[in-house]
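Asker: this one's sequence-less:
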């Protein structure tokens, strides 16, 4: 039977099906109020893993989650990401893995989230212009200081993951991955072998649009939606996968979370597994 929980870093227990907060509107007004209500509803429904980042609204997403959920329920993990900066002149984003910048972003995240320690901090992107040892060394120093609990990575290759593990204990990897997009299958395999949490972003890409007839057929047989089938497949695919589907609608949130109770038969799994070759 598919496990519904996972221990990140071997000790931080969470429910595997989480929530990605990137899509939540943060501007003042009715849209923000709806975002606050949705974040609270996610926790009411049992979500214990919420993903955000400095890049999502340049801190506004972190502030929104704190307004909605602080003081945080016991066992609730809000993971954030650093390492992306915005140009003051053009407003465009770029990598920024300079140690001083990483430390500054972490301090700001602690303030915005209203916490003294970020239990899981992920490097949003490896900065190709900064030595990896310097980037990870800065995060490791923050970990030693007690400001960071566990360190993860995002959008890395197997080689980059291996190099990073020479400097830190990698607790998680957040790469693009879904039923119809398995480019990072080797990274998933490496994470599974090492017991590293794998957080796929865009976890229902393609299937949710109805583009895959086979996914739609399986969904019809199960009385589910293509998105639910895609999430159920991910949960079944590997015990280290922690999907973080995002939405700005409560009905869609409830639909996504119901996927945790969807059971695929061996025939369904075989048919869905073969879609990677067709895609």
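Answerer: Ah, there it is. Owing to the predicted nature of the structure, the values given are computational and were not obtained by experimental measurement.
Asker: From now on I want contacts and neighbour counts done on CA atoms only, so please keep to that.
Answerer: OK.
Asker: What separation do you get for residue 26 and residue 60?
Answerer: According to Cα to Cα, to the nearest Å, residue 26 and residue 60 sit 6 Å apart.
Asker: all helices of this protein, in order?
Answerer: All helices of the chain, identified by DSSP state H, fall at 30-44, 60-69, 99-113, 132-144, 158-164, 185-194, 213-222, 226-237, 250-258, 266-273, 275-278.
Asker: returning to what we had before: residue 26 and residue 60: which has the busier surroundings?
Answerer: Neighbour count, other Cα atoms under 10 Å: between residue 26 and residue 60, residue 26 has more, with 22 against 19.
Asker: residues contacting the more buried one?
Answerer: Contact analysis of residue 26 by Cα atoms under 8 Å, 6 or more residues apart in numbering lists 32, 35, 57, 60-61, 64.
Asker: Residue 149 now?
Answerer: Taking Cα under 8 Å, 6+ apart, one finds 117-121, 143 in contact with residue 149.
Asker: and the closest residue to it other than its chain neighbours, what does it touch?
Answerer: Leaving aside its chain neighbours, residue 149 sits nearest to residue 119 (4.2 Å; criterion: Cα to Cα, 6 or more residues apart in numbering). Residue 119 makes contact with 77-79, 148-150, according to Cα under 8 Å, 6+ apart.
Asker: what would these look like in JSON lines with distance to residue 213?
Answerer: Converted to JSON lines, the contacts of residue 119 look like this (distance: Cα to Cα, whole Å):
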{"residue": "77", "distance to residue 213": "36"}
{"residue": "78", "distance to residue 213": "35"}
{"residue": "79", "distance to residue 213": "35"}
{"residue": "148", "distance to residue 213": "44"}
{"residue": "149", "distance to residue 213": "43"}
{"residue": "150", "distance to residue 213": "40"}
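Asker: I figured residue 97 hits residue 85, correct?
Answerer: No - at 9.0 Å, residue 97 does not count as touching residue 85 under the criterion of Cα atoms under 8 Å.
Asker: When the two are compared, which one has more neighbours?
Answerer: Neighbour totals were compared for residue 97 and residue 85, and residue 97 leads with 27 against 19 (other Cα under 10 Å).
Asker: putting a second one here so we can go through both:
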């Protein structure tokens, strides 16, 4: 017996009437190398966005610091006027510096500026879902401004009607609880994938509260793609040969790819998980979307559960 896992047709309801398909699309890979500057192929980037919507994607994840501005400009060019039901989530609390690095910028006034920039670039009067990116999961950086002050500033913008729903990215369970005491939290976006369960505690808290949990880097930051130079991966993040062998064993039983199995496992790990695999390739987009049809047996799910 097999169990169905994941589908763009599976809908998760967020706050304020928002609902998204559980298999979405992340726009981080649309800009040039290092998430900086224009894409290598402008027409191809537009084609990927349009094809994603044709596949039934109703959830696109972006940020104005992707590029900067590049991802949002591409989304507007490709999809505006936006189809009914398309939810565009964005992140604030970060800007890019002159060395192309990521810099915390979560002071209230700077958050207001970033919200306005997102509204302008995306061509919207109100943003669907805005995550406060604070880096609490340790991947990028700690936030500079007091957390409650930053989230409170976004809550005020929500009260003014500029934001429909609020989210958090890179947070701890303590920060999630602190934020919920200020305003409703519709979604959390933390690091969590087949080989990294560091977000498991936050995921459990989201599941208990009925909050959507979006995994960033659902494909292990691209490490599941064949031919990637794993020596460039951050220390401790590259999967081992044994992990790859087990994943390949499962994938072989279904005629699937590593990426498809990883996405199917992620969507099956909890009823509140969302996946936003990103790519600038039409072929990879089609591969990712096909994961919606993948069914994994309980035995294979158990095997994959043990890979972290």
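Answerer: Arrived safely. Note that the structure is a prediction, hence the values are computed from the model and not measured.
Asker: sorry, back to before: give me the subset of the contacts of residue 149 of the first structure that lies in strands.
Answerer: Under the assignment DSSP state E, these contribute 118-121 to strands.
Asker: Could you identify which of the residues you listed has the most neighbours?
Answerer: Taking other Cα under 10 Å as the neighbour criterion, residue 121 ranks highest of these with 26 neighbours.
Asker: rewinding a little: distance to residue 7 of the first structure added to the contacts of residue 26 of the first structure, as JSON lines?
Answerer: Listed next are these as JSON lines, based on distance: Cα to Cα, whole Å:
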{"residue": "32", "distance to residue 7 of the first structure": "32"}
{"residue": "35", "distance to residue 7 of the first structure": "28"}
{"residue": "57", "distance to residue 7 of the first structure": "29"}
{"residue": "60", "distance to residue 7 of the first structure": "28"}
{"residue": "61", "distance to residue 7 of the first structure": "25"}
{"residue": "64", "distance to residue 7 of the first structure": "26"}
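Asker: Tell me the one of those nearest residue 233 of the first structure?
Answerer: Minimum distance to residue 233 of the first structure across the contacts of residue 26 of the first structure is 27.6 Å, recorded for residue 35 (Cα to Cα).
Asker: Tell me how many other residues crowd the closest one.
Answerer: 25.
Asker: aligned partner of it in the second structure?
Answerer: In the second structure, residue 35 of the first structure lines up with residue 45, judged by TM-score structural alignment.
Asker: Tell me if I'm right that its match and residue 30 touch.
Answerer: Yes - Residue 45 of the second structure is within contact range of residue 30, at 6.1 Å (criterion: Cα under 8 Å).
Asker: overlap in contacts of these two?
Answerer: Residues touching both residue 45 of the second structure and residue 30 (Cα under 8 Å, 6+ apart): 39, 280.
Asker: got a list of what residue 259 of the second structure touches?
Answerer: Residue 259 of the second structure makes contacts with 219, 224-225, 287-288, as judged by Cα under 8 Å, 6+ apart.
Asker: if we can go back for a sec, return the member of the contacts of residue 119 of the first structure nearest to residue 39 of the first structure.
Answerer: The nearest member of the contacts of residue 119 of the first structure to residue 39 of the first structure, counting by Cα to Cα, is residue 78 at 11.3 Å.
Asker: For burial, what's the neighbour tally of the closest one?
Answerer: Residue 78 of the first structure has 23 neighbours, counted by other Cα under 10 Å.
Asker: so which of the helices of the first structure comes closest to residue 9 of the first structure?
Answerer: When those are compared by Cα to Cα, helix 185-194 sits nearest residue 9 of the first structure, at 10.3 Å.
Asker: which residue numbers in the second structure go with the closest one?
Answerer: Aligned by TM-score structural alignment, helix 185-194 of the first structure falls on residues 200-209 of the second structure.
Asker: re earlier: what would the helices of the first structure look like in CSV with distance to residue 93 of the first structure?
Answerer: Formatted as CSV, these follow (distance: least, Cα to Cα, whole Å):
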stretch, distance to residue 93 of the first structure
helix 30-44, 24
helix 60-69, 15
helix 99-113, 14
helix 132-144, 18
helix 158-164, 22
helix 185-194, 25
helix 213-222, 35
helix 226-237, 30
helix 250-258, 29
helix 266-273, 36
helix 275-278, 32
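Asker: List just the one of these that sits closest to residue 176 of the first structure.
Answerer: Across the helices of the first structure, closest to residue 176 of the first structure is helix 185-194 (Cα to Cα), at 10.0 Å.
Asker: Are there helices or strands packed against the closest one, and which ones?
Answerer: helix 158-164, strand 197-198 (3 or more Cα pairs under 8 Å, 6 or more residues apart in numbering; DSSP states H and E).
Asker: Of all those, which one is nearest residue 20 of the first structure?
Answerer: Among those, the nearest to residue 20 of the first structure by Cα to Cα is strand 197-198 (13.8 Å).
Asker: What mean distance separates that closest one from the matching residues in the second structure?
Answerer: By mean Cα distance after the TM-score superposition for the first structure, the fitted strand 197-198 of the first structure averages 0.8 Å away from its aligned residues in the second structure.
Asker: what sits up against that strand?
Answerer: Applying Cα under 8 Å, 6+ apart, the contact partners of strand 197-198 of the first structure are 8-9, 171-175, 188, 191, 240-242.
Asker: Of the residues you listed, which belong to strands?
Answerer: Those of those lying in strands (DSSP E): 8, 171-174.
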